[in-house]
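1. Let me see the structure of the following:
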Amino acid sequence: MGRKRKGRNISGWMVVDKPGGISSNAVVNKVRWALGAQKAGHAGTLDPEATGVLAVALGEATKTVPYITDALKAYQFTVRLGQATNTDDAEGEVINESDLRPSDDEIKEALLAFVGDIEQIPPKFSAVKIDGQRAYKLARDDQDFEIAARPLYVEELVLVDRPDEDHVTLEMTCGKGGYVRAIARDLGEKLGCFGHVRELRRIWSGPFDAEDGISVETIEKLAKDPALDTHLRPLEIGLEDLPEVKCTPEGAMRLRNGNPGMVIGADVQFGDECWGSLDGKAVAVGVYKSGELHPSRVFNQDT
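-> Alright, predicted model coming up:
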């Protein structure tokens, strides 16, 4: 028999407006501690110095993390022109410099190459695994290695401000797996002037907005206080991009036991992935086939 997890059996999402200077995992641990929750995870890492949306999943909501990770997300970031660093952000050492400063029109033209389905090489100081080891560990040891390019979908990348000749502020909407630091690096190389990220903020991720997020200070202030529970959002928010079907009571019972269950869904087709609900609560995610939902994930929520 497995050891029972300590803590409260609570499920839902807490959207944190992450400050700079703290890791994503540290924020998750703080939320879990403050709520006394058994289980917690997050939907997409932010670099320690980055700010903005960090969606923390609790309990059964951790089963919906892949759907938030796969959703579009948006970043606002400032690129420092004229300097490349070994980490592609302001935390690293300057390794190349240039006096060249492109015009706004040249920048806008260059941005077009980064929209759509592109290939991107992650920064060497990243958590990408190379032969079982994290790239950033190899980079810190000055080891020579290459990282393969990865596909990234960029829906939009636009210039929103030019505070001065050395800096540009951009906004990007993209799919999963993107590295903003790589965008800054590659843009600088394309413009011939080098570049790195100076500031980075994730302004929204899937259904979650930074402006609606709770601060770490508030989490600490309300730790162990029932008032913190009021900031929890339903598990079902993580399933918004999937069609919903209604379970019959008998179907819900079968689904909770891992078996196909009868559902009612007017807008789904054979083979569609969808989620089944009973009285507004998620029962399972699965594939719709001939009036039944065949479950791939089952939610054990209190009814």
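
2. hey, let's count contacts and neighbours off CA atoms from now on
-> OK.

3. what about the helices in the protein?
-> Remark: helices assigned in the chain by DSSP state H are 24-35, 65-69, 104-111, 135-140, 180-191, 216-221, 249-256.

4. what's next to the second one, contact-wise?
-> The contact list for helix 65-69 (Cα atoms under 8 Å, 6 or more residues apart in numbering) reads 42-44, 57, 176, 205-206, 238-239, 241.

5. Same check on the fifth one?
-> Counting by Cα under 8 Å, 6+ apart, helix 180-191 makes contact with 77, 79, 81-82, 84, 88-89, 102, 106-107, 110-111, 114, 120-123, 194-197, all of which sit outside it.

6. If we use 7 Å, what do you get?
-> With Cα atoms under 7 Å, 6 or more residues apart in numbering as the test, helix 180-191 has contacts from 79, 81, 84, 88-89, 102, 110, 121-123, 194-197.

7. centre of the chain versus it, how much separation?
-> Computed by Cα atoms, centre = their mean, to the nearest Å, the chain-centroid distance of helix 180-191 equals 21 Å.

8. angle of that helix against helix 104-111?
-> 120 degrees (axes from the mean of the first three to the mean of the last three Cα atoms, to 10 degrees).

9. Buried by neighbour count: which residues of helix 180-191 qualify?
-> For helix 180-191, burial by neighbour count (16 or more other Cα atoms under 10 Å) applies to 180-188, 191.

10. quick revisit: buried subset of the contacts of helix 180-191?
-> By 16+ other Cα under 10 Å, those give 79, 81, 84, 88-89, 102, 121-123, 194-197 as buried.

11. And these, which is closest to A148?
-> Among the buried ones among the contacts of helix 180-191, I121 lies closest to A148 (Cα to Cα), at 6.1 Å.

12. Can you give me every residue that contacts that closest one?
-> 147-150, 182.

13. Would you reformat the buried ones among the contacts of helix 180-191 as JSON lines and include distance to K73?
-> Listed next are the buried ones among the contacts of helix 180-191 as JSON lines, based on distance: Cα to Cα, whole Å:
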{"residue": "V79", "distance to K73": "19"}
{"residue": "L81", "distance to K73": "24"}
{"residue": "A84", "distance to K73": "26"}
{"residue": "D88", "distance to K73": "21"}
{"residue": "D89", "distance to K73": "20"}
{"residue": "P102", "distance to K73": "28"}
{"residue": "I121", "distance to K73": "19"}
{"residue": "P122", "distance to K73": "18"}
{"residue": "P123", "distance to K73": "19"}
{"residue": "F194", "distance to K73": "26"}
{"residue": "G195", "distance to K73": "23"}
{"residue": "H196", "distance to K73": "21"}
{"residue": "V197", "distance to K73": "18"}
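
14. Another for comparison:
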Amino acid sequence: MSKPRKPKGRAVSGWLILDKPIDFGSTEAVSKIKWLFNAQKAGHAGTLDPLASGMLPIALGDATKTVPYVMDGRKIYEFTVTWGEERSTDDLEGEVTQSSDKRPAEEDIRALLPKYTGTISQIPPQFSAIKIAGERAYDLARDGEVVEIPSREVEIFRLTLLGTEGDMAHFEVECGKGTYVRALARDFGRELGCYGHISDLRRTFVAPFGEDKMVPLEDLVELEKIEDRDERLAALDAYLINTAEALSSLPHLPVTEDQAHRIKMGNPIILRGRDVPVEEPEAYATVRGKLIAIGEIGQGEFRPKRVFG
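-> Below you'll find the model as predicted:
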């Protein structure tokens, strides 16, 4: 019987909040970070288009188990819409499909924003990762197919016009999971009768991580110059954020060493004390600040569902 393969790389865990540069794909960015950190596992929480810059949270090691909690978080984008052209990709990359000499007045743009705030119905762009009959929409679009993508509800918590400049308007939006900013630009242009597309897009926030946590890729690449491997990896690891920070929206349960041992064996623990939640579908447990499990609280117990090393 053959021995199980030993994973390549280090069992390093934590979140790196990358400031992704333009013309760098999200998958490409994850591969680069995984290689730099010599990590066994890596994944990201929310794709950024190659032409978009800004926050790309990347999970290493056990932190990949917490990716869904970050994917579901609110996001903030700053973006610029250029009026006069609609494009096949709804950004600078695509071909012009519609054009107009009309330009909207600032008061007309402001009057439009309440309609796009709250729960709205949105049709994702043709060039998107939405699956249609098992195929990615962008693959079908590249093959020249025009596909019917069903509309879906998304949440827009805040939409602000930051200013106008010539043929451009600058916005900031705080939105929920699944919102396509490119689709907002497309729909603004159609409704204003002038067409429009995204000419600049930057993500500045993915809950719970703020802009101050972002690390430019060039800062990490610069550390490649450190010849001593251990010193280089230690310098990189200093940028990592504790895995538990991704779970700040969940109730937190600090436990003792004895309780942590039981949890790691997959066993429930009895909870005592006035401050203990009576019932929670999800909570996370830590020992000395280190994440050990995500589980549920009920009937006076914490029952682990996902245990961390």
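
15. Let me see the TM-score of these two.
-> The TM-score (TM-score structural alignment, normalised by the length of structure 1) is 0.94; 299 aligned residues with a Cα RMSD of 1.5 Å.

16. Just the contacts of helix 65-69 of structure 1: which are in strands?
-> Counted as lying in strands by DSSP state E, out of those, are 42, 57, 205.

17. Highest neighbour count among the residues you listed?
-> Within those, most neighbours by other Cα atoms under 10 Å means A57, with 29 neighbours.

18. so how far is F209 of structure 2 from the residue in structure 2 that that residue lines up against?
-> Taking TM-score structural alignment, the alignment pairs A57 of structure 1 with A59 from structure 2. Using Cα to Cα, to the nearest Å, A59 of structure 2 is found at 13 Å from F209 of structure 2.

19. same question, V287 of structure 2
-> According to Cα to Cα, V287 of structure 2 and F209 of structure 2 sit 22 Å apart.

20. what about these two, which has more around it?
-> Taking other Cα under 10 Å, V287 of structure 2 and F209 do not tie; F209 has more neighbours (22 against 17).

21. how about the strands in the stretch 51-200 of structure 2?
-> When secondary structure is read from DSSP state E, counting those that start in this stretch, the stretch 51-200 of structure 2 shows strands at 53-60, 75-83, 85-87, 96-99, 118-122, 131-132, 135-136, 152-165, 168-175, 196-206.

22. Indicate which one of those is closest to P7 of structure 2.
-> Using Cα to Cα, the strands of the stretch 51-200 of structure 2 put strand 53-60 closest to P7 of structure 2, at 13.6 Å.

23. can you tell me the mean distance of the closest one from structure 1 after alignment?
-> Its aligned residues in structure 1 lie a mean 0.5 Å from strand 53-60 of structure 2 after superposition (mean Cα distance after the TM-score superposition for structure 1).

24. That strand to helix 26-37, inter-axis angle?
-> Strand 53-60 of structure 2 and helix 26-37 are oriented at 50 degrees to each other (the same axes, to 10 degrees).

25. can you pull the buried residues of strand 53-60 of structure 2?
-> 53-60.

26. Centroid-nearest residue for structure 1?
-> Geometric centre of structure 1, nearest residue: G44, 2.8 Å, by Cα atoms, centre = their mean.

27. Structure 2: which residue goes with that residue?
-> Per TM-score structural alignment, G44 of structure 1 is aligned with G46.

28. quick one on the thing from earlier: go through the helices of structure 1 and pick out the most buried.
-> Burial of the helices of structure 1 is given as mean neighbour count (mean count of other Cα atoms under 10 Å); helix 180-191 ranks first at a mean of 22.

29. mean shift between that helix and structure 2?
-> Counting by mean Cα distance after the TM-score superposition for structure 1, helix 180-191 of structure 1 comes out at 0.8 Å.

30. got the angle for that helix vs strand 73-81?
-> Orientation of helix 180-191 of structure 1 against strand 73-81 (the same axes, to 10 degrees) gives an angle of 50 degrees.

31. Helix 180-191 of structure 1 relative to strand 195-205, how many degrees between them?
-> 140 degrees.

32. Please identify the one among the buried ones among the contacts of helix 180-191 of structure 1 that lies nearest to E156 of structure 1.
-> Taking those together and measuring to E156 of structure 1 by Cα to Cα, the closest member is V79, at 16.5 Å.

33. just to revisit the earlier point, tell me if I'm right that the match of A57 of structure 1 and I17 touch.
-> No - applying Cα atoms under 7 Å as the test, A59 of structure 2 and I17 come out as separate, 8.6 Å apart.

34. re earlier: what remains of the contacts of I121 of structure 1 if I keep only buried residues?
-> Buried subset of the contacts of I121 of structure 1 (neighbour count, 16+ other Cα under 10 Å): A182.

35. Between the contacts of I121 of structure 1, which sits nearest P260 of structure 1?
-> Ranked by distance to P260 of structure 1 (Cα to Cα), the contacts of I121 of structure 1 are led by R150 at 36.6 Å.

36. Please pull up the equivalent of that closest one in structure 2.
-> Aligning on TM-score structural alignment places R150 of structure 1 opposite R152 in structure 2.

37. Report the separation between that match and L162 of structure 2.
-> Separation of R152 of structure 2 from L162 of structure 2 (Cα to Cα): 27 Å.

38. Next up, the contacts around the match of R150 of structure 1.
-> Shown in contact with R152 of structure 2 (Cα under 7 Å, 6+ apart): 121-123.

39. again, 10 Å this time
-> Neighbour list for R152 of structure 2: 119-124, 178-179 [criterion: Cα atoms under 10 Å, 6 or more residues apart in numbering].

40. hmm, which of these are common to structure 1?
-> Of the contacts of R152 of structure 2, the ones still in contact in structure 1 (both residues aligned by TM-score structural alignment, their matches' Cα atoms under 10 Å) are 120-124, 178-179.

41. which non-adjacent residue is nearest the residue mapped onto P19 of structure 1 from structure 2?
-> Matched to structure 2 by TM-score structural alignment, P19 of structure 1 sits across from P21. Distances taken as Cα to Cα, 6 or more residues apart in numbering place S53 nearest to P21 of structure 2, at 5.0 Å, with adjacent residues excluded.

42. before we move on, what about F270 of structure 1?
-> K289 (5.0 Å).

43. and the corresponding residue of structure 2 for the one you found, what does it touch?
-> Applying TM-score structural alignment, one finds that K289 of structure 1 aligns to G298 in structure 2. G298 of structure 2 is in contact with 270-271, 277-281, counting by Cα under 10 Å, 6+ apart.
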